[in-house]
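J.: quick check, what structure comes out for this input:
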Amino acid sequence: MYFKKAEREILSELEILFEYKHENIISLVGYCDENNERISVFEYACNGSLDRHLSNTSLTWTKRLKIGIDVAMGLDFLHRGGSTHAAPVIHRDIKSATTKW
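T.: The predicted model follows:
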């Protein structure tokens, strides 16, 4: 029962990621679920994950503030329902590290 609920939640999140496109949100390129293995393919992030980028001690506070504002703009886009004003997406698990399912 728990597995089916988790599976539905993952598929729902993937559908949302396919639908909502914004410059401050990394896009989902594809997804595969075969032979009990799941693979999500996201657009290439040339600077690596946000947590790795933020751990750079040479990053200025001005740049950190810009990153925070960009993150807020991406969340605002989701909360307003994207560019098509679809259902709002309230993300409950914001973190700078990459996620493994």
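J.: alpha carbons only for contacts and neighbour counts from here, please
T.: OK.
J.: number of residues surrounding the residue nearest to Arg38 when sequence neighbours are not counted?
T.: Counting by CA to CA, 6 or more residues apart in numbering, Arg38 lies nearest to Cys32, which is 5.6 Å off, once chain neighbours are set aside. A count of nearby residues for Cys32, using other CA atoms under 10 Å, gives 10.
J.: let's see this one next to it:
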Amino acid sequence: ETEQFERRHNNDLRELYRRPNILSYIRSKRFEWLGHIWRADGRIIKQAMIAKMTGKRPLGRPRTRWKDSVVKDLRVLQERAQVDIAYNREEWNKFVMAALDLNGPLSCI
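T.: Sure, this is the predicted structure:
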């Protein structure tokens, strides 16, 4: 040991400490919540998720909605038409774990 700092890249640190990418982790948590909402048939939470809001939005850049982030992530994963697998918890958990294994930013947080 020469008592000098060694520069390491983020990927090296992730492998060293065996931690997932924070963006992948957040994405997988989003999908966990989406599965929870999707299985809530007849409840207000699912109705709010599916409903189209009426009225005017404020001027300026539109705010990023949670739903927009999920749709963008699903598009990247090419599973947009497969949200119905949320009813099968085993299959949905496999999907969530697959999202956790992906590296890199898919959507802004």
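J.: report the TM-score for the pair.
T.: The TM-score (TM-score structural alignment, normalised by the length of structure 1) is 0.29; 51 aligned residues with a CA RMSD of 4.2 Å.
J.: hang on, the earlier thing: confirm the residue nearest to Arg38 of structure 1 sits in a strand?
T.: Yes: looking at Cys32 of structure 1 with DSSP: H, G, I helix; E, B strand; the rest coil, it is inside a strand.
J.: isn't it up against Leu11?
T.: No: applying CA atoms under 8 Å as the test, Cys32 of structure 1 and Leu11 come out as separate, 11.0 Å apart.
J.: mind giving me the packing neighbours of the host helix or strand of Glu90 of structure 2?
T.: Using DSSP states H and E, Glu90 of structure 2 falls within helix 89-101. If contacts are counted by 3 or more CA pairs under 8 Å, 6 or more residues apart in numbering; DSSP states H and E, helix 89-101 of structure 2 sits against helix 22-38.
J.: who does the helix it packs on touch, helix- and strand-wise?
T.: Against helix 22-38 of structure 2 (3+ CA pairs under 8 Å, 6+ apart) you get helix 44-50, helix 66-77, helix 89-101.
J.: buried stuff in that helix?
T.: Neighbour-count burial for helix 22-38 of structure 2 flags 23-25, 27-32, 34-35, 37-38 (criterion: 16 or more other CA atoms under 10 Å).
J.: export those to CSV and tack on distance to Glu91 of structure 2?
T.: As requested, those are exported to CSV (distance: CA to CA, whole Å):
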residue, distance to Glu91 of structure 2
Leu23, 22
Ser24, 19
Tyr25, 18
Arg27, 17
Ser28, 14
Lys29, 16
Arg30, 16
Phe31, 12
Glu32, 12
Leu34, 14
Gly35, 11
Ile37, 16
Trp38, 14
